[in-house]
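> Requesting a structural model of the entry that follows:
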Amino acid sequence: MPHRRVPLRAATAAVMAGIITSALPTTAQADSSPGLPLHSFGRMVVANGHIFISGGSQADTVLVTDLDGRTVTTLSNEPGADGLVASPDGNTVYAALSGSAAVAAISTVSLKETARYATPGVNPAYLAWTGGKLWFSYSSTSTTGSWPGIGSMDPSVSPAAVALKQTQESWSTPPDLAATPGKPGLLAAAELGSGWAGVYDVSTSPATTVVNADVPSVSSTSSLALTPDGADLILGSQLFRTGDLAPDGSYPVQSYARAVAVAPDGTVATGMDASLPSENTVSVFAPGGSVLLNAYNYTAPVTEVIPTVPPSGLAWAPDGHRLFAVTENDNNGYVTLNLHVLLDPEVAPSRLALTPSSARVMPAQTVTLTGTLTSTAPIAAGTVVHVTRTGTSRTSTTPTPLPDVAIGSDGSFTIADATTAEDAYTYTVSYGGDAGHRTATATAQVMVARPASNMQLTYPATSNRGAPLTVTGQLGNAPYPAGKVVRLTKSDQASQGTQLGTVAVNPDGSFSFTDTPQIGGSVTYIADYAGDPGHEPSGSLAFVDVSRLATTLSVTTDARTYASGAMSTITVHLGSTFNGRTVRLDAVPAIGRTVTWTATADAHGNVVEHFRLGSNTAFNASYAGDYRYAPATASMDVGVLATVLEAQAGYTGSKRYGHTLYRVYRAGSLPLMAATVSPNRSGGCVVFRLQEYAQGAWRSLATTSCYPLDRSSSAAVVVNSRKSWAGHLFRLDAVFRGDGAYATTAGAWQYFITSG
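This next block holds a predicted model:
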């Protein structure tokens, strides 16, 4: 059902409105559009493809929009424009100007005022057209002092013939008027705010009173209308016979009806003064009865602001396919006006429901589905719904038409379909609708398939090689026919998919088998059931870890540390095995790529490889195992030395003691030694060690903390010498503490002596 919203731009900050077009009886969304260029609402009439909206007795404009609610023009200088009515041919809209004692004629073609007819001494309020004349209710101007009454005007003569007091009754206030083209000469009147009403035959002059009474059940009239045949007068939501104003039924509304409008075919719309968010704003009823066709709730979904329909805030398009409703919100004097355009409100929504008798059906069974077609307006028995069946990729995804099905008097129907192909099917029922009912569709899913056999296996997680093990199985949805078997296969290190034969299925779906594995390691048993006419196929797996003996595996190298660039010799030794003698060796250097060898152990169980070392390296050996021996791993880490270069500075000379070169420093000077590590290990650190030769041996004097290497991979230390050291022998070296790539490396000792 279409629903759209059209904005109107506001001319004042105090009044806002939006346009909402809707044909769905659902909660409308809050408007975000600017407002109608009106301070208040008076009356609304639809003619010649336009909507004419007056602002009431305190306004001086008439707004004109198109049928989608978009503003076309605004007529100004229409003082007190309130009551509106269209001429029978729809070419003219008449506006009661209560502020200037006149009636304005507005062309629905040019959208301009074409004439203004004076009503001397009275201010017209509300209008109706019947019996070839324009009828108006009025109040007196300040100069006359007469009671309010009902007058007539014939715009077809010039000057227009105006006659006052055309009914004999006196009114406290100008009554609202109603007429219907289906009963020419019939005029109804009702005082707003009271229960006083009258019905007149205006085909005579003066008018003849048919009935005039205070209607007991109506305490406060807000709006009135006549049914198309003129048989009933509708006051709010109640019907009264026009012959005697006796009650003649009512419409089941949720709250007080402030507005009522009748379509040419007799469809009735009521606009409500809702007080709860759940109450409908507009209700539409079928002709000649009280069947609710559609309901519209325009309560704001978040703020729950409840809009109301002002008196006479409803109007039908002449063709009866659009209903226009004005709603207003008054928030502490800040009034929001919204115009809602309801498409096809006279067409009742239809609802289809479809339910399968079973969601899963055997291929030989008939698929049975039941459904209902319902509506707010009765649907005739025998009305047909169309049925299709659509499969998945297992059959065909093209819908297959099935025979149409007729509904019963209660709207129910049954579908019976026999299909043997196993598949997941979607059944779709559709109703094409008619002039009074909308289309509807419903779907249901049915699986046509045999019951699942759902095989489950129970087995040991581990078992010893050469020992029997038992696997038990269970198929679901028993019983099972005699002679059915489960086919068995086995996969292990020696072979894949070895056929073990079959095992019988018991009537309760149980089965078991025993096997004695001769190959160790992971063994997989596969059980398959091919299915039967009453069960789908199924299968399952059993995974058993069969024990194997342990073997030995070791990795050795010809050294634990090496100079950078040295060639290492790696020996992998493999112990006893059965039928596998292949080992794998990975050299994983800290810097550089991994090198892998795969080789067969020699008669002594050895595999020997060589690897040139550039950084610390891990040698990892692995044996994958064989039929009787389990996998094994071993590893060995070796270190690679960095190069530590040292240099002294600040010495005054050199001197040899034996074969050792000493640098000579003055007593009290500050010997300095720098160390550089290569390759560049910036971020690493070195420790400096100072020793003195005393009592025939080198003895430690001091060890520094680990000095960080700068970006050039260098660090330096200054020795605070003392004059008392004169003639003593000292030595100093730097030790690279190592990192993930290189092992701890000590530089050469640097010797020095201080002179007196």
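> hey, let's count contacts and neighbours off CA atoms from now on
Will do.
> For the nearest residue to Leu661 once chain neighbours are set aside, which residues are in contact?
For Leu661, ignoring the flanking residues on the chain, the nearest one in space by Cα to Cα, 6 or more residues apart in numbering is Lys655 at 5.8 Å. Taking Cα atoms under 8 Å, 6 or more residues apart in numbering as the contact definition, Lys655 lies against 661-664.
> Please apply the same query to Thr498.
Contacts for Thr498 (Cα under 8 Å, 6+ apart) come out as 489-491.
> could these go into a markdown table alongside secondary structure and neighbour count?
As requested, those are exported to a markdown table (DSSP: H, G, I helix; E, B strand; the rest coil; neighbours: other Cα atoms under 10 Å):
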| residue | secondary structure | neighbour count |
| --- | --- | --- |
| Thr489 | strand | 17 |
| Lys490 | strand | 19 |
| Ser491 | strand | 16 |
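> where's Gly539 relative to Leu469, distance?
20 Å (Cα to Cα, to the nearest Å).
> brain fart, Val260
Separation of Val260 from Leu469 (Cα to Cα) stands at 87 Å.
> Of those two, give the one with the bigger neighbour count.
Set Val260 next to Leu469 and count neighbours by other Cα atoms under 10 Å: Val260 wins out with 28 against 18.
> I have a second one here; can you model it like the first so I can compare?
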Amino acid sequence: MRTRTLPAAVATAALFSSVALAAVPAAADTSTPIGVDSVIDTVVDGAHQHLYISSGNVISVADYTGKVVTTLTGLSGVSDLQLSPDGSTLYAAVPGADKIVAFDTATLTQTAEYPTGDRTAPRRIALTEGRIWFGYGDQWESGLGKVDLTTDPAAVTLDLAGDHDFASTPMLYADPANPDTLVALDGGISSGPIVVYDVSSGTPAIRVTANEGGFYRDGALTPDGQSIVVAGPGNRAVTEYRLSDLQEVHEYPVKDEPETVSVAPDGTVAATALDTENTGDTYVFPGGADTPASVRNLSNEWMPWSGHSTTWSADGTQLFVLTGRSGSAQFNVVAEPRKYVTKLTADAPATATRAKTLTVKGTLAAGLMPPAGTPVSVVRTDMLSPSGKSLGTKALGANGAFSFTDVPPAGGTVRYTVTYAGDAAHTPASASDTVAVSRATPALTLTNNGKVYDYGKNVAFTAHLGTTYSNRTVEIWADPYGADKPKKLLKTGKVDSHGNLSATVNMSRDTAVTAVFKGDSQYGARTVKSTAYAHAKIASSLSKYYRTGTIGSTRYYYFHKKTDAVVTTTMTYYKGRKERLDLQVYSNGKWYTTDSEYFALGTSGKCIVNLGHPGTSGVRARVRAAYIDPSSGDNVNTTTYGAWSYFYFTN
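Predicted coordinates:
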């Protein structure tokens, strides 16, 4: 498995620091949910920009962003995957069907299948020229077999483990760079060794074997095919062993138990660890390094790893790491895996005074610190420079610290953004912080607050703006009472030479009028409000009278004593509005209220009420309609009393 898809690249030399790394994500890294169950194996197809992921009974085919473009189904318990050296064929071990199947990578259609025998359950595969080697069986019934593709039909041979008795299905590795060698890891027991076979004759012969701790979790061959790097057991390192004699070549230290490993074409080693403290789980080491170039924290789960879930892109420029379990798997792309990850912080004071000196501090952190004097660029964004104004560059100190002073010319929210451009060994980083810089409070007034006006009167509201710096524009808004009338901008413009701006409101309702100044670089925003009140429009008339006349100086409507007096009221309509009728009778020189009652208005605003008749003559009465805020059902207008209508009953 894990066969490279491109020739080995030439690695450039790198420097390494003993400084501990902070586990932080690089800016260009991405994490995307992907709908797969626990991962068994992943293989990269560089020609088609695909990742093949075996999980459950399917192979998911994903692109380099983690989007699953299709699935290959009906593969019972599909396990190991392997790409042919020319990249044209994908081989998959299908233990639930006792076979190995082949797919055309261009069409993703099955082209062949190779039954391995009843209840053989092949789980692990590796390729050498013309042969598929497979590990099969379970526990002590495990073995090594091959499918010889040079015969027609392909010939299957079992029981090729030689003198070694596998305690579990052997994990197999081969590489075209070392075509006569097959490596098997006996990973299911603590005493399980690494076994190196010579397969040049077609029949495996043990070349060397050594117990290196067993319980191997994962492995990957180096680009020259001369060494294997294994993850596990819990020695807090992934370890490289030379295949010629299985002597240890190098240890790549990780903080916790190693889980997966993958080697790039240039020899860069990527490994994941259990990470019980959630401080960093994915390590990248240039080949032969003692310290990782970067550590990412890609998962917060207790047990995020399954199978071979870490692999490099075909050209070795990106690292793909699958984390999580069924239903919560994430497809992580580490975009610049070889670079030291940098983290930049910026700390500005929470508040400051305009035109006074303030200080911004910060630090840049990385596993390998850039040298003292390395520049970071600074940009200030404020009301005078909304697109940002460069403040030049500032130099890092020996410990990565920096500080600078500035005199903010503008008030309001001022943002300082510090950027490190990165270099061949470091990722770029950026950080920013904001300062609330004080501004003066401008004088702003608005006329007519609390005044009451007749219905329909046009009233001018005048805003007066005091001293400001650059902005002389004021907005005047009207917000009529009632949910059916939205707030409306009446006028916006510069105030005149006296600082005034006026707008007219037709007072058909109570209205909240606001004047808004949005501020400038030296004076803050301000809003003032005036609430003016409007009477309702009320008109009443009596009907069924037979004449009019005056009693004293007051005009009366005359009714026969047995004729009902009817009053018709028209009032400004609002949904749910009621009028109040007040009825009074004159007796012994005074008016006495006999009734006050609310009546609903029609949608036209009209209401007709029969007041009845007294049946006797000589009765003097009066009636009026009123809108009472809010007893009439709303608060859209201010309380308004209509005029009294006087009437007199005769014989």
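> And the residue nearest to Leu661 of the first structure, which helix or strand is it part of?
Assessed by DSSP states H and E, Lys655 of the first structure sits inside strand 653-657.
> What residues in the second structure pair up with that strand?
Across the second structure, nothing matches strand 653-657 of the first structure (TM-score structural alignment).
> Quick one: map Gly432 of the first structure onto the second structure.
Taking TM-score structural alignment for the superposition, Gly432 of the first structure sits opposite Ala421 in the second structure.
> That match - how many residues pack around it?
There are 13 residues near Ala421 of the second structure, going by other Cα under 10 Å.
> what's the neighbour count on the closest residue to it other than its chain neighbours?
Residue nearest to Ala421 of the second structure in three dimensions, not counting chain neighbours: Pro428, with 4.8 Å by Cα to Cα, 6+ apart. By other Cα under 10 Å, the residues close to Pro428 of the second structure number 19.
> before we move on, what about Ala112 of the second structure?
By other Cα under 10 Å, 12 other residues sit near Ala112 of the second structure.
> So it is in contact with Val101, correct?
Yes: between Ala112 of the second structure and Val101 there is a contact at 5.8 Å, judged by Cα atoms under 8 Å.
> List the contacts of Gly411 of the first structure.
Here Gly411 of the first structure is in contact with 372-374, 379, 381 (criterion: Cα under 8 Å, 6+ apart).
> Under the alignment, what does it map to in the second structure?
So Gly411 of the first structure corresponds to Gly400, using TM-score structural alignment.
> Roughly how far does its match sit from Lys343 of the second structure?
For Gly400 of the second structure, the distance to Lys343 of the second structure - Cα to Cα - is 10 Å.
> Now do the shared contacts for those two.
By Cα under 8 Å, 6+ apart, the residues touching both Gly400 of the second structure and Lys343 are 364-365.
> picking that back up, tell me which two in the contacts of Lys655 of the first structure are the farthest apart.
Within the contacts of Lys655 of the first structure, Leu661 and Val664 form the most distant pair, 9.7 Å apart (Cα to Cα).
> okay, and the common contacts of these two?
Shared contacts of Leu661 of the first structure and Val664, defined by Cα under 8 Å, 6+ apart, comprise 654-655.
> okay, those two: which has more neighbours?
For Leu661 of the first structure and Val664, the more surrounded residue by other Cα under 10 Å is Val664, and the numbers stand at 20 against 13.
> In three-state terms, how would that one be classified?
For Val664 of the first structure, the secondary-structure state derived from DSSP: H, G, I helix; E, B strand; the rest coil is strand.
> Would you quantify the distance from it to Gly42 of the first structure?
Val664 of the first structure is 117 Å from Gly42 of the first structure, by Cα to Cα.
> And for Thr472 of the first structure?
When Thr472 of the first structure is compared with Gly42 of the first structure (using Cα to Cα), they lie 86 Å apart.
> Have a look at the two and say which one is more surrounded.
Neighbour comparison, Thr472 of the first structure and Gly42: the larger count goes to Gly42, with 24 against 14 (by other Cα under 10 Å).
> Having no further points to raise, I will conclude here.
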